[in-house]
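S.K.: Pasted the sequence and its predicted model underneath.
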Amino acid sequence: MPFDLLAQQPRLLYLLQGLAAFAAVTGLILLMLHRSPVRGRGAPILLLAPALLLLTAGVVLPALRTLLLSFTDGEDAAWAGLDNYVWMFTDLGSLTALRNTLTWAVLVPSLVTAVGLLYAAAVARSRFKTLALSLVLLPMVISFVGAGLVWKFVYAYRPADADQIGLLNQLVVALGGEPRQWLVESPWNVLFLVVTAVWTQAGFAAVLLSGAIDAVPAELTEAARLDGASPRQIFWRVTVPLVRPTLLVVLLAEVTGTFKAFDIVRTMTAGRFDTGVLAHEMYDQAFRYGHTGRGAALAVLLFALAGPVVALQVRAQRRAR
């Protein structure tokens, strides 16, 4: 019976065959090292071989296939040349997704880093610092889908003559205003989605920056205080310059994260009302509309945007060390 099931599911069979081949290669390498230890540069290469094999099979080959697919279109993968890239930079929906992605890449990292820094500085000398950091870190426990659902209820809209279930519209009505469809009105709806992303990620920045602030030598802050510097001057002229490497790491990590923004957009608006981003547009084109070439072209664009940022992030992490 299990063999019949595998025969009916060729993809599962290929996966099991690949795992078996990987296990065999890894076992053979470990056996070679156990029987006859390799000295010099050979041992590291052998030990890295399984990881390099997985990297090639899971990253390099799919990336090359995606690049090739970006020059094709249709179910028969007919050669389309640069048509998909021309479409990407001329189609209104694609350009809107690109604009929104760049908006996310600017606003989310900036706001997350700023909120995290200010919050970490505010609780740095508090007796309840651990509790305060735990509270701000709680949203990270929730998945992006869960966060999107939570904030979708916050922005929920009902007609003026009905009871409001959305917290934001309840506050507006209580102050004498009219309820609004926050997730429908463009371009402000993009900013409301950004607020959701900031809410989920600010705790990550606060925890990292709190550790960096704790590492600032007390002698420097004390010397600045003896010289007559105010707490604000100490913060901006002593603390911030010393935690700048951590700030850069957090900022770049958030930039790379925004390029993958999908869950929040999918959950809250499904990309409607001009809120789509590149990752969501890529999903729609490839899986909803069947334009695999266009989806692949959008994936290549995402890679081109994220690649330099990842390189800067690696460089910043090395400097921080």
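M.R.: Here it is on my side, so go on. Here the structure is a predicted model, which means the values were calculated and not measured.
S.K.: C-alpha from now on. contacts and neighbour counts both.
M.R.: Noted.
S.K.: residues touching residue 99, list them.
M.R.: Taking C-alpha atoms under 8 Å, 6 or more residues apart in numbering as the criterion, residue 99 is in contact with residue 277.
S.K.: and the strand or helix carrying it, which residues are buried?
M.R.: For residue 99, the element it lies in under DSSP states H and E is helix 92-122. Residues of helix 92-122 classed as buried: 93-105, 107-117, 119-121 (neighbour count, 16 or more other C-alpha atoms under 10 Å).
S.K.: got a list of contacts for the helix or strand containing residue 6?
M.R.: Element membership of residue 6 [criterion: DSSP H and E] is helix 2-8. Applying C-alpha under 8 Å, 6+ apart, the external contacts of helix 2-8 come out as 12, 13.
S.K.: In the helix or strand just after that helix, which residues are buried?
M.R.: Sequence-wise, the next helix or strand downstream of helix 2-8 (DSSP H and E) is helix 10-35. Using 16+ other C-alpha under 10 Å as the test for burial, helix 10-35 gives 22, 26, 29.
S.K.: so which of these comes closest to residue 174?
M.R.: Among the buried residues of helix 10-35, residue 22 lies closest to residue 174 (C-alpha to C-alpha), at 62.7 Å.
S.K.: Surely that closest one touches residue 50?
M.R.: Yes: counting by C-alpha atoms under 8 Å, residue 22 touches residue 50, with 7.4 Å between them.
S.K.: Mutual contacts of the two, please.
M.R.: Contacts common to residue 22 and residue 50, judged by C-alpha under 8 Å, 6+ apart, are absent.
S.K.: Please compare the first structure with the one that follows:
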Amino acid sequence: MTEQLLQTLTAVLISIAVCLFYFAGSNFVLDKIIHVPFVGRKTLDQIRSKTRPWLFIAPALLLLGLFLLYPLLETFRLTFFNATGETYVGFSNYRWIVFDQNFLLTIRNNFLWLLVVPAVSTALGLIVAVLADKVWWGGVAKSMIFMPMAISFVGASVIWKFVYDFRGPGADQIGILNAAVMGLGLEAQAWVTIPFWNNFFLMAILIWIQTGFAMVILSAALRGVPTETIEAAHIDGASGLQIFFEILIPQVMSTVLVVWTTITIIVLKVFDIVIAMTGGQWDTSVLANLMYDWMFRGGGDYGRSSILAMVLMVAVVPVMAFNIRRFRTEEAQR
């Protein structure tokens, strides 16, 4: 433990020293060494002032290019190659992805995740945020609901494995869900192996985690709603549901969209829950799992795994573009 702490501290100190040396050295070069013949001092100062910001962002641009842009271009290139990434095969991987049944199944599953998880998580978070402020123990309730956010997706999956646990017909069941079902006089089930419906059982895990995130963000937004507006609605005879749907939701709609798009991006990248709960079996695979299977299982296939990665990226881009456009629109209105 001591050795690991020393290594971490050494790495931090070296990183800080490198950053200081880079910025000090680059500014020294810019101020003392760079001279342009036949250019006045004022013009030279303008050149330096315009160049200086690039010195600060150059390392970030370099890292972005190295770890984001280059992998993206390389992945796109590999979509035109075979499993070993050595033989050019043209658009055969693109033809494969259109007709492959497993891919079509994962698209269906991803669509279900996108349809259910962001909507339910955001809705539950909003409802809890509103109701928790109306009771004296609301702070405790919020803390309990937010707590799953501190758990990793794999850790949450392990917890929910006990909820869905099935020990076989006639065996003593320890799963909470099967205990409840048997208490109602019904038979225990292996819930995560039931095709189609098992996707919703896996979605419940992510909803359980993300509801706390939605609740915290929306609770902060609701505190910004003017109390005078709500009091005026009460005086006019508005019911609680009318206040909720016609005053509170319109007032926090921009925040609702932020929460929804954030959870949507998380859903598009979901991997941990599926791999920990089912490994993608029983028709539960999603894009990230299918990509993992083609790349790291059965010897690996660079071409097909790369095209699956590109599909996943293309699916994320519209959501990101919508979020950025909405943010710029709000900034322009301020």
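M.R.: Sure thing, it's come through. Small disclaimer: the values here were computed from a predicted structure and weren't measured.
S.K.: After superposition, what's the TM-score here?
M.R.: Here the superposed chains carry a TM-score of 0.89, computed using TM-score structural alignment, normalised by the length of structure 1; 302 aligned residues with a C-alpha RMSD of 2.1 Å.
S.K.: Now check residue 247 of structure 1 against structure 2: what is it aligned to?
M.R.: Superposed on structure 2 with TM-score structural alignment, residue 247 of structure 1 falls opposite residue 256.
S.K.: what's the neighbour count on its match?
M.R.: 22 (other C-alpha atoms under 10 Å).
S.K.: so who does it touch?
M.R.: 122, 218.
S.K.: So it versus residue 206 of structure 2, what's the distance?
M.R.: According to C-alpha to C-alpha, to the nearest Å, residue 256 of structure 2 stands 18 Å off from residue 206 of structure 2.
S.K.: same thing with residue 132 of structure 2?
M.R.: 21 Å.
S.K.: of these two, who's got more company?
M.R.: When neighbours are counted by other C-alpha under 10 Å, residue 132 of structure 2 and residue 206 differ, and residue 206 comes out ahead with 24 against 18.
S.K.: Turn the buried residues of helix 10-35 of structure 1 into CSV, including distance to residue 155 of structure 1.
M.R.: Output for the buried residues of helix 10-35 of structure 1, formatted as CSV (distance: C-alpha to C-alpha, whole Å):
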residue, distance to residue 155 of structure 1
22, 49
26, 52
29, 56
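S.K.: Out of these, the closest to residue 69 of structure 1 would be?
M.R.: residue 22 (26.9 Å).
S.K.: which residue in structure 2 lines up with residue 96 of structure 1?
M.R.: That one, residue 96 of structure 1, aligns with residue 105 by TM-score structural alignment.
S.K.: again, but for residue 167 of structure 1
M.R.: Residue 167 of structure 1 maps onto residue 176 in structure 2, by TM-score structural alignment.
S.K.: Name the nearest residue to that match, sequence neighbours excluded.
M.R.: residue 163 (4.7 Å; C-alpha to C-alpha, 6 or more residues apart in numbering).
S.K.: Tell me the spacing between the equivalent of the one you found over in structure 1 and residue 137 of structure 1.
M.R.: Aligned counterpart of residue 163 of structure 2 in structure 1: residue 154 (TM-score structural alignment). Distance, residue 154 of structure 1 to residue 137 of structure 1, using C-alpha to C-alpha: 20 Å.
S.K.: Let's check: the centremost residue of structure 2 is which one?
M.R.: Geometric centre of structure 2, nearest residue: residue 266, 2.3 Å, by C-alpha atoms, centre = their mean.
S.K.: Translate it into the numbering of structure 1.
M.R.: Checking TM-score structural alignment: residue 266 of structure 2 goes with residue 257.
S.K.: Am I right that that match is in a helix?
M.R.: Yes: according to DSSP: H, G, I helix; E, B strand; the rest coil, residue 257 of structure 1 belongs to a helix.
S.K.: show me the contacts for it.
M.R.: Residue 257 of structure 1 neighbours (C-alpha under 8 Å, 6+ apart): none.
S.K.: and if you look at residue 52 of structure 1?
M.R.: Per C-alpha under 8 Å, 6+ apart, neighbours of residue 52 of structure 1: none.
S.K.: check which helix or strand covers it.
M.R.: helix 42-55.
S.K.: picking that back up, thought residue 281 was touching the match of residue 96 of structure 1, still the case?
M.R.: No: with contacts counted by C-alpha under 8 Å, residue 105 of structure 2 stays clear of residue 281, the gap being 11.7 Å.
S.K.: what comes up buried for stretch 83-93 of structure 2?
M.R.: Here stretch 83-93 of structure 2 shows 83, 85, 93 as buried, counting by 16+ other C-alpha under 10 Å.
S.K.: ok, those residues vs residue 151 of structure 2, which is closest?
M.R.: residue 83 (36.7 Å).
S.K.: counterpart of the closest one in structure 1?
M.R.: Using TM-score structural alignment, residue 83 of structure 2 lines up with residue 74 in structure 1.
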